[in-house]
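Visitor: Here's a sequence, model it:
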Amino acid sequence: MTVLTPYSKRQNAPRATSPLIIQIGFNRCGTLSFHRMMKDNGIPALHWQEPGGRNVAQMMLNNLSFGRKPFDGFDGVLAFSDIAFLNGQIMIEGGRLFRTLHAAYPDAYFFFNTRDKSDWIASRAAHANGTFLKRFCKMSGLDEAGAKAAWGEMFDQHTAEVQSYFATATARFLRFDLDHDGPEKIADWLAPDYTIDTAHWGHYNKNSRSRDMRVLEGQGALG
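Guide: Predicted coordinates:
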C-alpha cells in the first residue's frame, strides 16, 4: 500500500477531492526537491514508485491499457513526480503523456519542471553512477554519444509540445526553471488549494559533477 504523509500539523488539510498535482518534466530537473516539498508540507505524495512496490509509470500504462484513469489504484495520493521507468528493455517517460493526463484530470495542477538542457544531459549521464545512461544505451541500441543526442532532441520536442499545448488549453499549468525560479513560485501557484511552506524546499540528488562532466565531454554543443 502507498505510504502517505500525515497532515496533522496543518489546519487546512487537503481533502481527498483536492486537485491532483502532476509533475510532467523530466527526471534530473528537481523532481525529488519538488516531491520532498510536497511531502514535508503534508501533501500525500508519490515519487517514482511506492516504497518497495509498484512503479507509477508502469501502473499508469497498465491502467490506460485497461481503459482506466492513469492513477487508478493510488487512492489518497495527491502529488505525483518522476513518472518514469527504465530498464534494458523499455523506457517510459510519463510526462510525455501530458495530453492524456490533462484529459483524465482537467482540474489538476500540471508542473513542468525544466533546466538548462546541457546540464540536464550531463546530470542524466552521471545519474546512478552512470548506470542510467548504460541502461538507456542497452534499451535503445545507441552508443553514449547517440544517447545524449537523443535526450537533447527529446528535451526540445517535449518543451515545445508542452508549451504549445498549455498555451491554449484551459489548465492549471506552471513552467518552473530550476536554474532561475524559486519555491515561492510554486507556493503562489498552488495557493488556491494548498498552503506551501517554502522552507521545505531543498536540493536533493544534486550532482555537482554534472556541469564539469559536460565541459570535459564536450556536451556544450548539445545546449
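
Visitor: switch to C-alpha atoms for all contacts and neighbour counts from now on
Guide: OK.

Visitor: Number of residues surrounding the closest residue in space to residue 27 that isn't next to it in sequence?
Guide: Distance criterion C-alpha to C-alpha, 6 or more residues apart in numbering; nearest residue to residue 27, sequence neighbours excluded, is residue 82 at 5.7 Å. By the criterion of other C-alpha atoms under 10 Å, residue 82 has 28 neighbours.

Visitor: Residue 32: how many residues sit nearby?
Guide: Residues near residue 32, counting by other C-alpha under 10 Å: 21.

Visitor: From the chain's centre, how far out is the host helix or strand of it? Work that out for me.
Guide: Per DSSP states H and E, residue 32 falls inside helix 31-40. Using C-alpha atoms, centre = their mean, to the nearest Å, the mean C-alpha position of helix 31-40 is found 11 Å from that of the whole chain.

Visitor: So what's the residue count around residue 155?
Guide: Neighbours around residue 155, by other C-alpha under 10 Å: 17.

Visitor: now it, nearest residue through space, not along the chain?
Guide: Closest to residue 155 by C-alpha to C-alpha, 6+ apart is residue 117, at 7.2 Å.

Visitor: quick one: the one you found and residue 151 touch, right?
Guide: No: Residue 117 sits out of contact with residue 151 when judged by C-alpha atoms under 8 Å, with a separation of 9.2 Å.

Visitor: what's the lengthiest helix in the chain in contact with?
Guide: The helix that spans the most residues within the chain, counting by DSSP state H, is helix 144-168. By C-alpha atoms under 8 Å, 6 or more residues apart in numbering, the residues outside helix 144-168 that reach it are 96, 98, 117-118, 121, 125, 133-134, 136-137, 140, 173, 222-223.

Visitor: Return the subset of those residues lying in helices.
Guide: If you go by DSSP H, those have 98, 117-118, 121, 125, 133-134, 136-137, 140 in helices.

Visitor: Output those as JSON lines; include the columns neighbour count.
Guide: Formatted as JSON lines, those follow (neighbours: other C-alpha atoms under 10 Å):
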{"residue": "98", "neighbour count": "21"}
{"residue": "117", "neighbour count": "18"}
{"residue": "118", "neighbour count": "22"}
{"residue": "121", "neighbour count": "28"}
{"residue": "125", "neighbour count": "22"}
{"residue": "133", "neighbour count": "21"}
{"residue": "134", "neighbour count": "19"}
{"residue": "136", "neighbour count": "22"}
{"residue": "137", "neighbour count": "19"}
{"residue": "140", "neighbour count": "16"}
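
Visitor: Second input sequence below; structure requested for side-by-side comparison:
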Amino acid sequence: MLPKFFQIGFNKCGTTFIAKLFDLNGIPAVHWAEGALADDIAWSKMTGRAPLQRWAGETVAFTDMESVRFLNMPVIEAFKEYAFLDASFPGAVFLLNTRNVDDWVASRYLHWGGRYARSYAASLGVGLADLGDIWRQEWQDHIAGCRAHFAGRDRFIEIDIDEATPDDYRTALAPWYDLSVAPKLPGAGVRKARKDYPARLQQMLDAPAPRVHAPRRDRLAARLAGFAQPARLSGRVDCPSDHAVLLDMDAGRLSDAKGRQLPVMRGPGGRFFQDAGHFGLLRSTSTANDIAQVARGGRYWLDMRPACLTGSVQPSGGPVIAGLRRKGAEDVFLWPAPWLHRIGNDGFPGAPLGDDPPFQDRADLAVWRGRLSGYAQDPHGDDLRHWVDGATGNSPDAGAIRRSARWRFLERNAGLPGTDLALHPDDRTAGVLARVGLSAPMRGDAPQGRYAISMGGGDGDADFLPLANSHAVVLKEEDGWESFVTGLFKPWRHYIPLASGGADLAERLAWARANPDECKRISGRARRICEGLADPAGRQAHLAQVLAAYRAATGQG
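Guide: Just a heads-up that it's a prediction; the model follows:
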C-alpha cells in the first residue's frame, strides 16, 4: 500500500505540476478541491477528529491545501499543519516545494488577476501593500518550521522548482512511487510572462485607494443603514421562517430553524469555521464573520439564500437579516450578499477596473452578457426563481424558461440594431435549452459599449455594481427586488430604468443616444457612489448601524 503524500509548500510553487505528476501515473491525487481540503483539516484539528477521512480511503497525494475565498471566511493554509498531518498519517511522505521568494510574492499578488491578494488582504484587515512583507515573513517561518520538524527524516524532501527537472521529482520520490510519466514544465510563454511581473505588480500597488472624507462617510453609512430597515415590522420576534438560521454571538454557534446546531464553530481569532462539504452554509457562515467584526454579542436570524421571500410572498415570524428582499417586505433587514458584495471581490467597487475607456471612446453599442437565471411572476403573484444554468435534478421546462425575465429580454431584443446581447457560453445552459427545444445566442467576452445592461438576477446587484463603477451608462431592469444598495441609486440620476424583461429597451436606447452628455453625468454620479461603497471604514459603520437597528427591533437593547 502506497504511503500518503503531502505537498507542504505554499501555493504558486508548482503545486499543479506535482498533482499532475501523480495523476499521470495513475496514483489518486486531490488538488485544492476548491478549498475543501484545507477546510477539512482546520475543522478536524479544532474538533479532534481524524483529518481528510472523506478522501483518505483511496487518495494517495494531497496538494494545494489552502482556502482563500472571496467572501469573509478565514484564510486557511492547512499545509502549515504538517505536524498534525504527520501525527495523523504515520509514514507519510512530505514535499516542501520552494522557489525564488520575490518571484513567489509577485506571482501571489497577480494570482487570479489580483483577486486572490485583494481577498487575502481584506480577510487579514491589512492594506494591499502590506502583504509583501507579511508573506515573506510567513515564508521564512514556514520553511524553518518544516526543516526543524522533519530534521533527519528521509521521508521529507525539498525541491526548488526553479532548478528542478522532471527527473529530479521522479528520483526524489522513487523510493515510494513509480512516476515514470511526467508533465511538461512551464513553457516559454509562462517564462516570458514572469518577466513582466515587476511592472504589473507595481501598477497594481500604485492603484489609488478609495478616499472618503468623514462627513460623507457618515452620511453614506446612515443612508445605507436606513434603507436596510424593513418597510414595516410585524411585532413578532419568533423564528422568521424554516429557511432561517440563528447566529448566537454569545454562544459562538449557528443553529437551524429547529434549534439543531450546525457544523459551524468559532475558532482562534473569533472567526467562524465550518466543516468541509457543507457549501450551502457558506453564505450564512461568512455573514456570521461579517457580524463578528462589528458586534460583540446578540442573536441574529439570517436568511442568506440568493433571494429571501420572507415577509412578502412567504409569511414572517419575526425580523431576519437577508441579502435580497422584495420591495415592501416586512421584517427583512438588508445585508450585503456575502458571496459578491464584499470588499476584495471583483463584483464590488474598489477592485481595479482594468481597461475602462471613457464614454465617448466606447463602441456605440448596448451590451449584455449573463446567465439564464432570474425571476418571473405568475398570475397569483408568487415569484418563480429560475437557475437554468445551475440546475440539478429536474430541469425547468420550456414554459418556465419562457416566463423568466431574461428569456423574455433576449426574445424581444436579441436582434435589435446597435446591441450585442447574449448568454455566456456554458455547456450546461446549452444542454438544458436543447432538452426543452429552445435556443439562444451565446457569445464570449463582450465589447466595451457605451450602454451596459443590468438584468435582475439571483444576487440582485451582482451585475449592476461593477457596471455602475465603469464609464458606461447603465440601463437597469426594475424587477421589484431590493439589495443593500438599491436605495442609493436612483433612476434617471444614476442609471436609466428598464421595464421588466427589458420591454422598453429600444425606447430607452433612443433616449440615451439623443442625450450623450446627460449619459456621461449619470455615469459619473454612479461612480461617485461606488467610490464611497469601497471605503472599508464606511462599510463597518454601515453594518454596525444595521445590527443596532435589528437588536432594537428584537428587544435586545
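
Visitor: coming back round to it: what is the corresponding segment of the second structure for the helix holding residue 32 of the first structure?
Guide: The counterpart of helix 31-40 of the first structure in the second structure, counting by TM-score structural alignment, spans residues 15-24.

Visitor: Would you mind giving the residues in the second structure matched to stretch 89-107 of the first structure?
Guide: Using TM-score structural alignment, stretch 89-107 of the first structure pairs with 73-91 in the second structure.

Visitor: So which residues make contact with the matching stretch?
Guide: Stretch 73-91 of the second structure is contacted from outside by 3-4, 6-10, 37-39, 41-42, 45, 50-51, 64-69, 92, 120, 123, 142, 146, 149, 155, 271-273, 285-286, 289, using C-alpha under 8 Å, 6+ apart.

Visitor: which of these are buried?
Guide: Burial by neighbour count, 16 or more other C-alpha atoms under 10 Å: within the contacts of stretch 73-91 of the second structure this picks out 4, 6-10, 37-39, 41-42, 50-51, 64-69, 92, 120, 123, 142, 146, 155, 271-273, 285-286, 289.

Visitor: Show only the entries of those residues found in strands.
Guide: Mapping these onto strands (DSSP state E) picks out 6-7, 66-67, 272-273.

Visitor: now those in a markdown table, with distance to residue 366 of the second structure?
Guide: A markdown table is the format used below for those (distance: C-alpha to C-alpha, whole Å):
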| residue | distance to residue 366 of the second structure |
| --- | --- |
| 6 | 50 |
| 7 | 48 |
| 66 | 40 |
| 67 | 38 |
| 272 | 43 |
| 273 | 43 |
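
Visitor: quick one on the thing from earlier: looking at the alignment, what corresponds to the residue nearest to residue 155 of the first structure in the second structure?
Guide: When the second structure is aligned by TM-score structural alignment, residue 117 of the first structure is paired with residue 101.

Visitor: can you check residue 138 of the first structure too?
Guide: Checking TM-score structural alignment: residue 138 of the first structure goes with residue 122.

Visitor: Neighbours of its match, how many?
Guide: As a burial measure, residue 122 of the second structure scores 20 neighbours (other C-alpha under 10 Å).

Visitor: host element of residue 422 of the second structure?
Guide: Going by DSSP H and E, residue 422 of the second structure is part of strand 419-423.

Visitor: what span of the first structure lines up against that strand?
Guide: Under the criterion TM-score structural alignment, strand 419-423 of the second structure matches nothing in the first structure.

Visitor: Show where stretch 510-521 of the second structure falls in the first structure, residue numbers please.
Guide: Counting by TM-score structural alignment, stretch 510-521 of the second structure corresponds to no residue in the first structure.

Visitor: In that stretch, which residues are buried?
Guide: Buried, per 16+ other C-alpha under 10 Å, within stretch 510-521 of the second structure: 512, 519-521.

Visitor: now these in a markdown table, with secondary structure and distance to residue 189 of the second structure?
Guide: Shown next, in a markdown table, are those (DSSP: H, G, I helix; E, B strand; the rest coil; distance: C-alpha to C-alpha, whole Å):
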| residue | secondary structure | distance to residue 189 of the second structure |
| --- | --- | --- |
| 512 | helix | 43 |
| 519 | helix | 42 |
| 520 | helix | 40 |
| 521 | helix | 43 |
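
Visitor: got a markdown table for these, with distance to residue 375 of the second structure too?
Guide: Shown next, in a markdown table, are these (distance: C-alpha to C-alpha, whole Å):
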| residue | distance to residue 375 of the second structure |
| --- | --- |
| 512 | 26 |
| 519 | 28 |
| 520 | 30 |
| 521 | 31 |
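
Visitor: Widest-spaced pair of those?
Guide: Across those, the longest distance by C-alpha to C-alpha is 11.7 Å; it joins 512 and 521.

Visitor: now the nearest residue to residue 68 of the second structure once chain neighbours are set aside: how far from residue 125 of the second structure?
Guide: Nearest residue to residue 68 of the second structure, sequence neighbours excluded (C-alpha to C-alpha, 6+ apart): residue 75, at 5.1 Å. Distance of residue 75 of the second structure to residue 125 of the second structure, given as C-alpha to C-alpha, to the nearest Å: 12 Å.

Visitor: Report the spatially nearest residue to whatever residue of the second structure lines up with residue 173 of the first structure, omitting neighbours in sequence.
Guide: Using TM-score structural alignment, the partner of residue 173 of the first structure in the second structure is residue 156. Closest residue in space to residue 156 of the second structure, ignoring its immediate chain neighbours: residue 94 at 4.9 Å, by C-alpha to C-alpha, 6+ apart.

Visitor: That neighbour against residue 8, yeah?
Guide: Yes: counting by C-alpha under 8 Å, residue 8 is a contact partner of residue 94 of the second structure at 6.6 Å.

Visitor: Any idea how many residues pack against the alignment partner in the second structure of residue 151 of the first structure?
Guide: Aligned counterpart of residue 151 of the first structure in the second structure: residue 135 (TM-score structural alignment). Neighbour count for residue 135 of the second structure, taken as other C-alpha under 10 Å: 15.

Visitor: Next one: residue 135 of the second structure from residue 16 of the second structure, what distance?
Guide: 20 Å.

Visitor: now residue 172 of the second structure
Guide: Residue 172 of the second structure sits 18 Å away from residue 16 of the second structure, going by C-alpha to C-alpha.

Visitor: Likewise for residue 124 of the second structure?
Guide: In terms of C-alpha to C-alpha, residue 124 of the second structure sits 26 Å off from residue 16 of the second structure.

Visitor: At the geometric centre of the first structure, which residue do we find?
Guide: What sits nearest the mean C-alpha location of the first structure, by C-alpha atoms, centre = their mean, is residue 82, with 3.7 Å.
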